[in-house]
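Asks: My questions concern the predicted model and sequence given below.
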Amino acid sequence: MKIGVIGATGKLGKMITKTALEQGFDVTAIVRSPEKLANHHVPVLKRDILKITREDIQPFSAIINAFGASTGHEGQYIESTQHLLNVFKGVSTRLIVVGGSGSLYADKTDQKQLIELVPEGQLPPEILATGRAAAKAFKLIKDSQDVRWTSATPPTFFDVRGPFTGRYQLGTDYLIENVDGESYISYADFALAVVEELTNKQFIQKRFTAVGERH
């Protein structure tokens, strides 16, 4: 399967690219700055996310968007999501978008997103801004028409240095916890969950989340 990874130079994008290659996928890095690539042996499509076209995505079975907006530019999450939804409308290529944990719902009885439940002053302004932008971006995805989307949403503790265990538990729109009662997963295990969804196809036009263990 031929796939593209937007943001393959970022921490999660690198992990997804590595995992997809190990799983036997034909991977192309879609990046603005190819010189930052960790793996220089993959094909590269040099593109700013807002310049990606319908012609660009036609060769791919799926595109994984692991784009991360920089501090102070959180609105790029919303702008880039809307752009991609316009590009992917009416085509067969899947769009898998990595979202933010703030867009998850607390439980089935309260349909408020986690970011709406954060007490004033509890989070740094930049994290709050990112969470709000991610929540708005998810709403755009959920309300989109004629797009083969999947939203992959990490839990609240997303551990870049955590171990790879090769195991994870899947959920849908709601916050879930591991056996230790933590909303936790490592980047490595989450990357595996995202890549395996390419084959499993359990969540087309749906959202999934995943938790893992620390050991």
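Replies: Here it is on my side, so go on. Residues are numbered from 1 along each chain as shown.

Asks: hey, let's count contacts and neighbours off CA atoms from now on
Replies: Noted.

Asks: Now do the closest residue to residue 159 other than its chain neighbours against residue 103, distance only.
Replies: Across the structure, with CA to CA, 6 or more residues apart in numbering as the measure, the residue nearest residue 159 apart from its sequence neighbours is residue 186 (4.5 Å). Residue 186 is 19 Å from residue 103, where distance means CA to CA, to the nearest Å.

Asks: between these two, who's got more neighbours?
Replies: When neighbours are counted by other CA atoms under 10 Å, residue 186 and residue 103 differ, and residue 103 comes out ahead with 27 against 24.

Asks: what does stretch 74-83 rub up against?
Replies: The list of residues contacting stretch 74-83 from outside it, by CA atoms under 8 Å, 6 or more residues apart in numbering, reads 49-50, 68-69, 129-130, 133-134, 136-137, 140-141.

Asks: Give the buried residues for that stretch.
Replies: Residues of stretch 74-83 classed as buried: 74-78, 80-82 (neighbour count, 16 or more other CA atoms under 10 Å).

Asks: same check, this time on stretch 67-74
Replies: Judged by neighbour count (16+ other CA under 10 Å), stretch 67-74 contains these buried residues: 67-68, 74.

Asks: Repeat that for stretch 6-15.
Replies: Of all the residues in stretch 6-15, those buried under the rule 16+ other CA under 10 Å are 6-10, 12-15.

Asks: let's bring in a second one:
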Amino acid sequence: MARIVVIGGTGYAGGNIVAEAASRGHDVVSVARKPPQVPVDGVTYVTGSVLDLPSLAPVLDGADVVVSAIAPRGDMTDLGVDAVQGLADALTGTGTRLAVVGGAMGSLSEAGGPRLYDLGVPEEYRHEATVGVETLDVLTASDEGLDWFLVHPPLVFGAWEPGERTGAYRTGGAVVVKDADGNSYISGPDFALALVDEIETPAHRRDRFTVGY
């Protein structure tokens, strides 16, 4: 059993990760600025902000894994990259692994090919896509004393297409995952399944990977 702290644990990705990890018997702590609408049994909920890491030090201390499920929206619009940088700095050399929910646009379009980001992003999504790309840059440039992994969701992933838990997913290395019809999607519960599987059975150290159906 691992002690897993999920930053942004009441959001879409974070809430699914919290539920999946708790269902497997892990000691789960959710950190968010607002309480959940429907608490998950057995989860410890802490009110706090990643922008005030000193106040979260007692929560982060002793964690096996800290998950960053921060959405660069609202008052976090321009602070997402700084938040991950702060977590990376705080966890370097501690032995705590940092798991990050990334963005789809940082995935490669094909093996050896350009990133989806470089093929063009609609203006209304450009800021969030840029945050995702820069977040990966922060992790890649981090000190070797930080053990991290980042998971790229597929193109369609969010509360507007929540889906259900199927218990299945595929990984694609650095390449965006699409099905035989060209669809790129995963439900929230199955994304969480993939991330918690990586926590339990590490296969990507200081690396990223994509998931989808």
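Replies: Done, it's in. As the structure is a prediction and not an experimental result, all values here were calculated from the model.

Asks: Just give the TM-score of the two.
Replies: The TM-score (TM-score structural alignment, normalised by the length of the second structure) is 0.89; 206 aligned residues with a CA RMSD of 1.8 Å.

Asks: and which of the contacts of stretch 74-83 of the first structure is nearest to residue 95 of the first structure?
Replies: Nearest to residue 95 of the first structure among these, counting by CA to CA, is residue 141 at 10.0 Å.

Asks: Map residue 136 of the second structure onto the first structure.
Replies: With the correspondence set by TM-score structural alignment, residue 136 of the second structure lines up against residue 138 in the first structure.

Asks: and that match, what does it touch?
Replies: Contacts for residue 138 of the first structure (CA under 8 Å, 6+ apart) come out as 99, 103, 151.

Asks: burial count for the first one?
Replies: The number of residues packed near residue 99 of the first structure is 28, by other CA under 10 Å.

Asks: top helix in the second structure by residue count?
Replies: Longest helix in the second structure, counting residues (DSSP state H): helix 123-140.

Asks: do you know how far the residue lying farthest from the centre of the second structure is from residue 165 of the second structure?
Replies: Taking CA atoms, centre = their mean as the measure, the residue most remote from the mean C-alpha position of the second structure is residue 181, 26.3 Å away. Residue 181 of the second structure sits 21 Å away from residue 165 of the second structure, taking CA to CA as the criterion.

Asks: Give the closest residue to the residue most central in space within the first structure in space, chain neighbours not counted.
Replies: Residue closest to the average C-alpha location in the first structure (CA atoms, centre = their mean): residue 98, at 0.9 Å. In space, not counting the residues next to it along the chain, residue 98 of the first structure is nearest to residue 152; the distance is 4.7 Å by CA to CA, 6+ apart.

Asks: show me what contacts residue 94 of the first structure?
Replies: Taking CA under 8 Å, 6+ apart as the contact definition, residue 94 of the first structure lies against 61-63, 88, 147-150.

Asks: Go through those residues and flag which are in helices.
Replies: When DSSP H is applied, these are split such that residue 88 fall in helices.

Asks: In ChimeraX, how would I select just the buried ones from the contacts of residue 94 of the first structure?
Replies: Here the buried members of those are turned into a ChimeraX selection, burial being counted by 16+ other CA under 10 Å:
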select :62,63,88,147,148,149,150
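
Asks: any chance of the contacts of residue 94 of the first structure in TSV, plus distance to residue 197 of the first structure?
Replies: Output for the contacts of residue 94 of the first structure, formatted as TSV (distance: CA to CA, whole Å):
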residue	distance to residue 197 of the first structure
61	13
62	11
63	12
88	18
147	17
148	13
149	12
150	9
